[in-house]
Every structure is written in structure tokens, then in C-alpha cells.
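*Asks:* Below are the sequence and a predicted model for it; my questions follow.
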Amino acid sequence: MDAAATPAQAATQWRQRIDAALERILPPADEAPQRLHAAMRHAALLGGKRMRPLLVYATGTAFGASLEALDAPALAVELVHAYSLVHDDLPAMDDDALRRGQPTVHVAFDEATAILAGDALQSLAFDTLAHARCDARATVDMLRELAVAAGARGMCGGQALDIDATGGARVLRIDELEHLHALKTGALLRASVRLGAIAAGVDADTRAQLDRYADALGLAFQVRDDLLDVEGDSATLGKTAGKDAAQDKATFPALIGVESSRARLAELAQTMEDALAPLGPRAAALSTLGELAIRRSH
């Protein structure tokens, strides 16, 4: 990154860097098994906000880590995210036909290929992270962090709770809904921040401040997602709008209403600001990403 770049310019540079790295690391579509490889590339290369790798770069560079040391964790967390979207879109889960304005993987290919592509993306994530340009202790710590965030105590656990809450069988309390999304959405976002911190050798007190920011960011990201499903349109979102209500999913607008959801989003924005304040100017890129999460249109 150019030292004189603004946070927004830095984010653009990091996004270009991760896109180029994904292009290099994914297996070629013309290499056997071609259908599987093409599906993996379809899942990972069709754009997206790249919020998770951006958080890795923003955190790590704020505390002195090189971009080269951050490439592997940035790639790994985006590959895990891509795998999760492939599986989330399957008929057995959210049964969605549109992702990032393109057919979802099971629609573009088939369900079996989509399942295998998701599995292969997750495997590639951990293989990539195992080769991080960090010392052995940091690498093991990052592997553990990502494994927990992706598993039953993180993203998969949150998805299971979401499935249980879909269909109106039981109305969740607000604390239960926040816990669900702290796992389903928040765990991988928090892991992204933690991976950057581990790579940079950040001390425990600073990590605690970063966790406060990341926890608020993860919840804000989901509240905004829920609001966009109510207020957005499919063309802008790049995915099917209105599906939460159609499937009777547990969402913030459904539970507390649109206005209260907006108020909660404002509270979370303040929490992020308060958490980053002690870190001073070095947290500028993280602050910019927090604003992006709460103001985005897709």
C-alpha cells in the first residue's frame, strides 16, 4: 500500500491485491476435474465486498505487519467465506438462485458440484493459511482461530441456530437473535480482525479493544443486511430481496421493527468508534470499514 494513500484508497488497493491473489491460488478451470474447478472459481471470483480480507489487511498493517505476511490469512478467510455462501445458497439451506448478481453455484452447475466446491474451498483455505509467511507459533494460532470461527462454536453453529429459528416455530428474544448472529456472521468477521492482529504480534490489551470493535462490526453488518432485505431490491443487492420475510426468518426488523433496527445500528456504530478511539490514527482504515458496513447498499 502507498504510505500516502487514504483509507478508502488503501481499501481499493487491498481489494485489487486479494482479487489477484485469489485468481492465482484457485485451480485453473481447464485443469481436471474441470467442473469442480470452474465451480470454485465461480464462487470466489465473481466480486463481493471482500470485507473479511480487508479487515485482515487493515488490522495487520495498522500494527506493522507486511502485506506479504497478511496475504495468506486474507486469502484463507475469504475462501472460508466463499465456501459458506455456496453452502448457504443450497436448496437444503436458503435455496437461493442469485448471488452477486449471478446464478448461485448449484444453479450454474449442480447441487453435488456445489457441495464439493464448498468443501474444496474450505480445504484450500486451511492449506493456504498453513503456508503463511509468519513464525510457526503465529501460524498455528491463526489456524486455530479460523477453525473455531468456522465451526460449531462459530459460523456453522450460528447457521444451525438460524435454521432452528426459521419458519416461526419459536420467536427469539433479542439477546438470542444477537447471539445467533454473533456466531453466524460475527465470528468470521471477528476472526478476520484477530488474524491480522496475530500476524502483527499485537498485545493482549490491544486485542481486547479490537475484539470490541469486531463484535460490534459483526452485529452491525447483520442488522444492515436485515434492513437491506426489507428496503433493497434484487438488482442492487445482487441477491433475492425479500426472502427473509418469505421464509419467516429471524431478523432484526421482524423482531424489533425497522426503526428500532436503525437505532440499534447507530448504537453499534458508536461502539465501534469508542473501541477504536484509543488506537488513534492507526485505526483509520478500520474505522472506514466500519462505516462501510453500516452504510452499504448491498
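*Replies:* That came through fine.
*Asks:* only C-alpha atoms for contact and neighbour calcs from this point on.
*Replies:* Fine.
*Asks:* Check which helix or strand the residue nearest to Leu146 when sequence neighbours are not counted maps to.
*Replies:* Distance criterion Cα to Cα, 6 or more residues apart in numbering; nearest residue to Leu146, sequence neighbours excluded, is Ala191 at 6.2 Å. For Ala191, the host element (DSSP states H and E) is helix 186-200.
*Asks:* packing partners for that helix?
*Replies:* Helix 186-200 sits against helix 51-62, helix 67-88, helix 136-150, helix 155-165, helix 204-231, with contacts defined as 3 or more Cα pairs under 8 Å, 6 or more residues apart in numbering; DSSP states H and E.
*Asks:* for the first one, the distance to its chain's centre please.
*Replies:* Meaning helix 51-62. Distance, stretch centre to chain centre, for helix 51-62: 12 Å (Cα atoms, centre = their mean, to the nearest Å).
*Asks:* again, but for stretch 281-288
*Replies:* Chain-centre distance of stretch 281-288: 18 Å, with Cα atoms, centre = their mean.
*Asks:* In addition, the following structure is provided for comparison:
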Amino acid sequence: MRLTCAELGGNEEHVYPAAIALEMIHTYSLIHDDLPAMDDDSYRRGKLTNHKKFGEATAILAGDGLLTNSFHAISTSPLYSAEEKVHIISKLTTASGLEGMVAGQLLDMEAEKKSISILELEHIHHLKTGGRLISFAVEIGGYIAGLPSNKLQTLKSLGEYLGIIFQIQDDILDVEGDEEVIGKKVGSDSENDKSTYPSILGLEGAKIYKEKYLEEAMKCIEIVGLKNTVLADITRYLSERNQ
């Protein structure tokens, strides 16, 4: 968000309340995602998950507190006008709620131990954290920078492509990644019988599919005038990362 705003000529300090709110929601989603009722993971980034270290009840409440406080961070900020606060909060609730991340998580859980199509898998990931929250970050960075509405739509598409690229690479790393580098167990998707890009397309097919989305993302970057920028470099990094 900060990077997008700065590279478009905006005041990057103005993104901080929205960025903090987004990170609170992202963190809450990870805490809840790791719970026994969902993915039941013991480690996150090489450390014990919240419920393993502090208990399940504390983990639930920590997530609830982060979600609630995220909107407080935006609504009380002196950097935004009333209109901007409403716009940012509206976009964030759409991205993280029943039309976005929450819906994606539910569909993801329902798809476990089922055979689904590549289109169904893409739909889930367009809604989940990677799709909608990354899209929010990129779009709001442009909004705060004063980008015209037609180009904001391109930024939104860029964010969605970045989310899919991130997820495909995540699935690939679950097959061939280094556990010490990743910080979590490799092969858990297969053990849990989850539909992933490699399980549907094969490992090489998933890599080819990822390249297709990388091309689309780079087209969006060029349209909004961000070619040869750090954002373009980060887009490539997401496709090549090893953790």
C-alpha cells in the first residue's frame, strides 16, 4: 500500500492508518485460520501458533480484538476526511468479510477432501486473504495517491493477480519447499487432501499457470505507469519466493 502510493506520487505517510488496519485484519485471520476448528496448525513462521502458546480461548479473543481495533484505526485517524474514512472502511469490510476473505475461508474448508475444478479453486483464492486483502492494499494505495477511478480498477485487478500468484507459489512450496526456510511443515496440503494448483494441474502445470498470471500482472503495472519500479520487482519476487 505504502509503495503503491509513493510510486504514484502520493504522500506515503497517509496510508499508515489503513495499512495498520489491514495488517490487524491479516494477523487476526492467521490466528483464527490456525485454530483446531480450521487448519489446526501448530507452527506459523517457525514459531508456535497463537492457540498453541496461549490457549484456544485467548487466540479467539486476540483475533476478535484485532478485527475490532482495525476499524478504530481508520475511523479515528486525522489524516482522512469523513468521505475517505467511509470509502476505506467500506472497501476493507468488503475485502475481509462475507464477500471476501471470510467467504473464501468457508469455501476453502468445504472443498477439503473433495475434487474441485481449477475454476472453483481460483474463485476461492480470489476471495481469500491473498486475493481480496492484497487487492485492497494495492487499490487503496492508489486511492490515497489520487489515481483516477479507471486506473484504480486496474490496480484492483493487479492486486487480485498478485494474490493468485502468491497462492500458486505457496502451493508449489508445499510440494518442493525447504521446511527450514519456509518455517512450517511441507506436504500438509497433501496430507489434508486439499485441492491445490499442483494437485489439479501437476507441479509443472502449476508453474506454467503461475506464469500466465505473472504476465497479466505485469500488463496492469505497465498500464498504470509503474513499469521498472520496486512494485514490479516485488511482483516478480512473489512468483519466485522460497518462503
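*Replies:* Noted; the coordinates are in hand. Being a predicted model, the structure only gives us computed values, none of them experimental.
*Asks:* For the residue nearest to Leu146 of the first structure, what is the corresponding residue in the second structure?
*Replies:* Structural alignment (TM-score structural alignment) places Ala191 of the first structure against Phe136 in the second structure.
*Asks:* Relative to Leu158 of the second structure, how far out is its match?
*Replies:* Distance, Phe136 of the second structure to Leu158 of the second structure, using Cα to Cα, to the nearest Å: 10 Å.
*Asks:* Kindly report the same for Asp171 of the second structure.
*Replies:* From Asp171 of the second structure across to Leu158 of the second structure, the span is 20 Å (Cα to Cα).
*Asks:* Show me which of the two is the more surrounded one.
*Replies:* Counting neighbours by other Cα atoms under 10 Å for Asp171 of the second structure and for Leu158 shows that Leu158 has the greater number, 26 against 21.
*Asks:* Map that one across to the first structure for me.
*Replies:* Alignment note (TM-score structural alignment): Leu158 of the second structure maps to Tyr213 of the first structure.
*Asks:* So its match sits against Gln270, correct?
*Replies:* No - at 9.8 Å, Tyr213 of the first structure and Gln270 do not qualify as touching, with contact defined as Cα atoms under 8 Å.
*Asks:* quick revisit: average gap between the helix holding Ala191 of the first structure and the second structure?
*Replies:* In the superposition with the second structure, the average deviation recorded for helix 186-200 of the first structure is 1.1 Å (mean Cα distance after the TM-score superposition for the first structure).
*Asks:* Which residues does that helix contact?
*Replies:* 52-53, 55-61, 63-65, 69-70, 73-74, 77, 81, 134, 138-139, 141-142, 145-146, 149-150, 154-155, 207, 210-211, 214-215, 217-219 (Cα atoms under 8 Å, 6 or more residues apart in numbering).
*Asks:* Of those, keep whichever come out buried.
*Replies:* Buried subset of the contacts of helix 186-200 of the first structure (neighbour count, 16 or more other Cα atoms under 10 Å): 52-53, 55-61, 63, 65, 69-70, 73-74, 77, 81, 134, 138-139, 142, 145-146, 149-150, 154-155, 207, 210-211, 214-215, 217-219.
*Asks:* could you give me the residues in the second structure that stretch 99-114 of the first structure aligns onto?
*Replies:* The aligned range for stretch 99-114 of the first structure is 44-59, by TM-score structural alignment.
*Asks:* so how far is the matching stretch from its chain's centroid?
*Replies:* From the chain centre to the centre of stretch 44-59 of the second structure is a distance of 21 Å (Cα atoms, centre = their mean).
*Asks:* Between its first and last residues, how far does that stretch reach?
*Replies:* 13 Å.
*Asks:* Please identify the buried residues of it?
*Replies:* Arg44, Thr49, Asn50, His51, Lys52, Glu56, Ala59.
*Asks:* how about His131 of the first structure, what's its match in the second structure?
*Replies:* So His131 of the first structure corresponds to Thr76, using TM-score structural alignment.
*Asks:* correct me, but Leu116 of the first structure touches Ala38?
*Replies:* No - the criterion here is Cα under 8 Å, and Leu116 of the first structure misses it with Ala38 at 11.6 Å.
*Asks:* Please say which of the two ends up with more neighbours.
*Replies:* Between Leu116 of the first structure and Ala38, counted using other Cα under 10 Å, Ala38 has the larger neighbour count: 21 against 18.
*Asks:* helix, strand or coil for Cys134 of the first structure?
*Replies:* Following DSSP: H, G, I helix; E, B strand; the rest coil, Cys134 of the first structure is assigned to coil.
*Asks:* show me the contacts for the residue lying closest to it once chain neighbours are set aside.
*Replies:* Once flanking residues are discounted, Cys134 of the first structure sits nearest to Ala69: 6.0 Å by Cα to Cα, 6+ apart. Shown in contact with Ala69 of the first structure (Cα under 8 Å, 6+ apart): Ala132, Arg133, Cys134, Ala199.
*Asks:* let's see it at 10 Å
*Replies:* With contacts defined as Cα atoms under 10 Å, 6 or more residues apart in numbering, Ala69 of the first structure is in contact with Tyr57, Gly60, Thr61, Ala132, Arg133, Cys134, Asp135, Gly196, Ala199, Ala200.
*Asks:* count of residues packed around the nearest residue to the third one once chain neighbours are set aside?
*Replies:* Taking Cα to Cα, 6+ apart as the measure, Thr61 of the first structure lies nearest to Leu67, with 7.2 Å between them; neighbours along the chain are not counted. The local packing of Leu67 of the first structure (other Cα under 10 Å) involves 18 other residues.
*Asks:* what do we get in the second structure for Leu67 of the first structure?
*Replies:* Looks like Leu67 of the first structure aligns to Glu12 there (TM-score structural alignment).
*Asks:* Roughly how far does its match sit from Leu98 of the second structure?
*Replies:* The value you get for Glu12 of the second structure to Leu98 of the second structure, if Cα to Cα is used, is 29 Å.
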